[in-house]
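K.L.:
coordinates for the following, if possible.
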Amino acid sequence: MSFKFEKLIIWQKSMDFGEDINAIIKEFPKHEIYNLSSQILRASDSVALNISEGSIEQSNAEFNRFLGYSVRSIAEVVTCLHKARRRNYMTVQEFDKLYKDCFDMMNMIIAFKSKLK
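P.N.:
Model (predicted):
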């Protein structure tokens, strides 16, 4: 037995992504715990949360709306990644990997959205 959203690759990838972000913020300075660390973790978790929440909606239009929220959360994560990189909280390699993950997830969600219309 499983929920419909658990079968979606975009949900699975967003779940993994949230865990990757959680691991990286453990290296951020302690003074960022209630600022950048909290913000990037909430935004990254929001991607999967909105996919799952939207999947239970009765209409494709509603699901599309929640997928849009996921894309917006990805944009927020990207900005947080840039902030973290500028503050030297992560390496260029870590930034590049997470940035690519964001780009790939965003494109997957947008493609999925277009199939729902």
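K.L.:
only C-alpha atoms for contact and neighbour calcs from this point on.
P.N.:
OK.
K.L.:
buried stuff in stretch 47-61?
P.N.:
Judged by neighbour count (16 or more other CA atoms under 10 Å), stretch 47-61 contains these buried residues: 47, 48, 49, 50, 51, 52, 54, 55, 60.
K.L.:
secondary structure and distance to residue 108 added to the residues you listed, as CSV?
P.N.:
Formatted as CSV, the buried residues of stretch 47-61 follow (DSSP: H, G, I helix; E, B strand; the rest coil; distance: CA to CA, whole Å):
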residue, secondary structure, distance to residue 108
47, helix, 12
48, helix, 13
49, helix, 16
50, helix, 15
51, helix, 12
52, helix, 15
54, helix, 16
55, helix, 16
60, helix, 17
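K.L.:
second input sequence below; structure requested for side-by-side comparison:
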Amino acid sequence: MKIQKHQDLIVWQKAMDTAMLVFEITKTFPVEERYSLTDQMRRASRSVAAQISEAWRRRRYRAAFVNKMNEAEGEAAEMQTHIEIARRCHYLSDSTAADLDSAYEEIISMLVNMSSHLEKWCP
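P.N.:
From the prediction side, this is the model:
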């Protein structure tokens, strides 16, 4: 399949699916976390997909593409930290935290792979 837009990228699809999962899961967080951990997790999870979208549109410029992919990778790593905090606060079960962490590990791996093989993604 030829990728014509960022929505065709599997990594973007996984980032969006995971962001929506984070949105649903954080609905169960305590009200006192609404303006802190809940917001941080929702923002970072959405940013992963947004950075991938922006990277795709900037792929004519390899340095810009790599920069945006690195930003997406950073946001995904940030999510892994938020997930661990939520687990330690007992807002997430161990299994849910492990599933989310695994999803972000897969996203990070895909982003690193794309950044390492620019010839596949950049004209």
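K.L.:
now do the strands in the first structure.
P.N.:
Using DSSP state E, no strands are found in the first structure.
K.L.:
mind putting the buried residues of stretch 47-61 of the first structure into CSV with distance to residue 89 of the first structure?
P.N.:
Supplementary listing: the buried residues of stretch 47-61 of the first structure in CSV, determined by distance: CA to CA, whole Å:
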residue, distance to residue 89 of the first structure
47, 22
48, 24
49, 26
50, 28
51, 29
52, 31
54, 33
55, 35
60, 40
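K.L.:
what is the burial count for the counterpart of residue 64 of the second structure in the first structure?
P.N.:
Structural correspondence for residue 64 of the second structure with respect to the first structure (TM-score structural alignment): residue 62. The tally of other residues near residue 62 of the first structure (other CA atoms under 10 Å) stands at 15.
K.L.:
is it true that residue 62 of the first structure touches residue 54?
P.N.:
Yes: Residue 62 of the first structure lies in contact with residue 54 (CA atoms under 8 Å); the separation is 6.6 Å.
K.L.:
contacts only, for the match of residue 64 of the second structure.
P.N.:
Going by CA atoms under 8 Å, 6 or more residues apart in numbering, residue 62 of the first structure touches residue 54.
K.L.:
residue 82 of the first structure now?
P.N.:
Counting by CA under 8 Å, 6+ apart, residue 82 of the first structure makes contact with residue 95.
K.L.:
what does it align to in the second structure?
P.N.:
Mapped onto the second structure by TM-score structural alignment, residue 82 of the first structure lines up with residue 84.
K.L.:
mind checking how far that match is from residue 22 of the second structure?
P.N.:
Computed as CA to CA, to the nearest Å, the residue 84 of the second structure to residue 22 of the second structure distance reads 13 Å.
K.L.:
one more: residue 47 of the second structure?
P.N.:
To residue 22 of the second structure, residue 47 of the second structure is 12 Å away according to CA to CA.
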